[in-house]
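**Student:** Quick check, what structure comes out for this input:
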Amino acid sequence: MSVPLLDPQKLIAELRSRAQALGFDAFGIARADARPDLPDKLAHALAEGWHADMDWMAETETRRADPRRLWDEARSVILLGVNYGPDTDPMTLLSQPDIGIISAYARNRDYHDIIKGRLKEVAGLLAQRAGADVKVFVDTAPLMEKPLAEAAGLGWQGKHSVLVSRDFGSWLFLGAILTSLDLPADKPGTQSCGSCTRCLDICPTNAFPAPFRLDARKCLAYYSVEHKGAIPRQFRRPMGNRVYGCDDCLAVCPWNKFASISREAKLRSRPEFERPALAELVQLDDAGFRALFSGSPVKRIGQARFLRNVLICIGNSGDAGHVPAVLDRLDDASPLVRGAAIWALRRLDPERADGLRQAHLAREGDETVRAEWDGTV
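**Tutor:** Below you'll find the model as predicted:
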């Protein structure tokens, strides 16, 4: 049965209304071919190595650079955003070294799960009303949501590379609906950072080689979330008490002052993730880790990588009261955890570390852990 053609503006109004009812705070439409500049920009970033060891970015380069290569029937892209702005300034926790900071985006249920169901409802409505083919994406496919969101008028990519919204600052989760339907596009966002460089200046590791460019090889968010090995020694002290992610460049954005407009629709943090104590986090066994972070994006990195982060933060705390817990982790089953525990012990009690070195080296078979015993802080 054929589907009668609808007035495009009425269709968009209905989709926008449904999206708002589902909790989306931002809605915009771009043509699938709206960003012909993306292939060259992506190729340059990959050639410079800014993706670090996230090889999947290079492996999907062709599809990632153009939505039509991902799906050749795509004609329009609907971009939707959910405000996840935290109720308090994440930067205030940096002065509390016994607290582990979890990035604001990870303090609720996994945003992939939250947004995908809502996107499917909007996409289903579009398919029902217009008979169009649709595909839904939430950061799980090679689609460059941020530049497309800029093309759809949701905001602009700031100098920290994150989308900035006039209404919600740097705190928007993004989802996309690709459709075979040609829809009227919204006016693209206009770059409005001006001369402000707060996001670049605040970065503790100088991860921005230039405005609008992020080098993951120097990014704490990358090392604490994506990186599978030991945290490189030069980035350990800058981690401070960040156990998962880094919000500094987002948190200082002046446009964040408008992020409280949609209080009823915005996502709320789980209280236990707002000020978790390092002393409690370091005690988590695998079952405890899975239970605490059930449904959270933190769970995806696994207990060993999470404890690696926690132990680095404990080493930065300056609190010798953590030493007994650190000693317990020197014999952890994971070399990743053992190595981080050695570094933490050297920071908190170097004499104890020197005294234990020979005994542990005698039974340590992992070369990376042996190197930690021989390393310096």
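**Student:** Please count neighbours and contacts with C-alpha atoms only from this point.
**Tutor:** Fine.
**Student:** The helix or strand where Leu361 lies packs against which elements?
**Tutor:** Element membership for Leu361 (DSSP states H and E) is helix 350-363. The contact analysis (3 or more CA pairs under 8 Å, 6 or more residues apart in numbering; DSSP states H and E) places helix 350-363 against helix 335-348, helix 367-374.
**Student:** List the buried residues for that helix?
**Tutor:** Ala353, Arg357, His360, Leu361 (16 or more other CA atoms under 10 Å).
**Student:** Could you list the residues in contact with it?
**Tutor:** Ile342, Leu345, Arg346, Arg370, Trp373 (CA atoms under 8 Å, 6 or more residues apart in numbering).
**Student:** Between helix 367-374 and it, find me the angle.
**Tutor:** Angle, helix 350-363 to helix 367-374, by axes from the mean of the first three to the mean of the last three CA atoms, to 10 degrees: 150 degrees.
**Student:** Another for comparison:
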Amino acid sequence: MSKATNPAVQALLEEIAKAKIKAEERRKREDEIRNTAYGVIKQAGGSVILRLPPEPVEPQADECCNSGCTPCILDTYWDRLKAHKEDVKALEAQYERVLNGEEFDLREHHIRNALPGGLLDPLKFTRIKVMHVDRIESYALVFVLEATARDFVLSLGEHIHIRALVKRNSGEQRMATRPFTPVMIEAADGVVRPHMFIRLYEGNEMSEYFQTITAGQAILVRGPVATQENITRAFSGRLCILVAGGSGIAPIFQLLQFAHVNSAYSRKRLVVVHCAHNQSGLWLTKYIAEMAKELERLSYFAFLSHEPLLQTVDCEIPGANVRHERLTAAALQQALEPFDFNGSKEAHAIICGPGLFNNDVGGWLQNLGVNDVQML
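**Tutor:** Predicted structure coming up:
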């Protein structure tokens, strides 16, 4: 029996066709919502109408990945629903005042609830194309996403969740969701786009998934997702210590970008400690070097655990201190000695890296007298 007349294959093809139709219908609905004005609206003839924004769509039961995400997609939905109800109440009150003849600026809509817009949605996973993939030797990848600073907006401390169908060692498949922090930097085409540094680990399900992704394919992304940490607290002391392990440099880079554009923090004493395999892992140094021209009190230390001693490391950051060794308690103490911070109230630290790395470095910093240590 041919595939065309096989009932099972025919049924599968019909299901795929139905799914495509539903996806297209949902896209059209979202486009309609995105391009519609909501609020108290003055029409061409002078009449005033009230057009209320639609309620956020409740996630399906299987959309929660049960990975302990903070916030969970369900928490985000209830927050959005509460905001929507407040929006509706404010809009109805505004509309009533307009009908009673009160003067009112009709451009003011009082809408807090975020309507669909851009490529990110905190309530659902959307497909975003990968423009380019760079391999950093055998241990990391850098993904450039087909997005811009206009349609892919992340604030300080925000990251995204990526969802993928991964294969377990047993051969079974399951959906996995993991957090990642893209950085917004200039791509090869001259446009600022999200870049993701993906550290690869042997036997890791998500690592194996990322190695299958090539340019032109799409990944499932949800966000922005905010951290519970008050990250700007790191700038409250005389000394701000930022320690990154591997791909943890992305949130640290976010902090540097934030300090760079905020005059209140741009003159803080900043010490960046960046731990990587080798020079290839220092992929953001040229951007940090540009910021360092205005962050005059920035000091940068790199610890390269797998870089041969005879290999010359090219680092563009002025005054950078590059060491061919792993970060240890003694090495960290030596790096921080010139910045005598005289007790815990003078220094604040943020660490971002693998769990064991965070715990070790956190302990070392506390032994040095830094009591305010945040781990991302």
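**Student:** Post the TM-score for the overlay when you can.
**Tutor:** Scored against TM-score structural alignment, normalised by the length of the second structure, the superposed chains reach a TM-score of 0.29; 191 aligned residues with a CA RMSD of 7.0 Å.
**Student:** Now render the contacts of helix 350-363 of the first structure as a markdown table, adding neighbour count and distance to Ser76 of the first structure.
**Tutor:** Formatted as a markdown table, the contacts of helix 350-363 of the first structure follow (neighbours: other CA atoms under 10 Å; distance: CA to CA, whole Å):
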| residue | neighbour count | distance to Ser76 of the first structure |
| --- | --- | --- |
| Ile342 | 29 | 53 |
| Leu345 | 27 | 55 |
| Arg346 | 20 | 56 |
| Arg370 | 20 | 54 |
| Trp373 | 22 | 56 |
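**Student:** what's the closest of these to Ala287 of the first structure?
**Tutor:** Each of these was checked against Ala287 of the first structure using CA to CA; the closest is Ile342, at 23.7 Å.
**Student:** Quick one: neighbours of Arg163 of the second structure, just the number.
**Tutor:** 19 (other CA atoms under 10 Å).
**Student:** how much space is there between it and Ile198 of the second structure?
**Tutor:** 14 Å (CA to CA, to the nearest Å).
**Student:** swap in Lys18 of the second structure?
**Tutor:** Lys18 of the second structure is 35 Å from Ile198 of the second structure, by CA to CA.
**Student:** Which one of the two is surrounded by more residues?
**Tutor:** Set Lys18 of the second structure next to Ile198 and count neighbours by other CA under 10 Å: Ile198 wins out with 23 against 12.
**Student:** Helix, strand, or coil at that one?
**Tutor:** The assignment at Ile198 of the second structure comes out as strand when based on DSSP: H, G, I helix; E, B strand; the rest coil.
**Student:** So in the first structure, which helix runs the longest?
**Tutor:** For the first structure, the helix with the greatest residue count under DSSP state H is helix 111-130.
**Student:** residue ranges of the helices in the stretch 1-150 of the second structure, please?
**Tutor:** For the stretch 1-150 of the second structure, the helices defined by DSSP state H, counting those that start in this stretch cover 7-34, 73-99.
**Student:** so can I have JSON lines of the ones you listed showing distance to Ile185 of the second structure?
**Tutor:** Shown next, in JSON lines, are the helices of the stretch 1-150 of the second structure (distance: least, CA to CA, whole Å):
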{"stretch": "helix 7-34", "distance to Ile185 of the second structure": "27"}
{"stretch": "helix 73-99", "distance to Ile185 of the second structure": "28"}
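**Student:** right, so those: which one is the most enclosed?
**Tutor:** Ranked by mean neighbour count under mean count of other CA atoms under 10 Å, the helices of the stretch 1-150 of the second structure are led by helix 73-99, which reaches a mean of 17.
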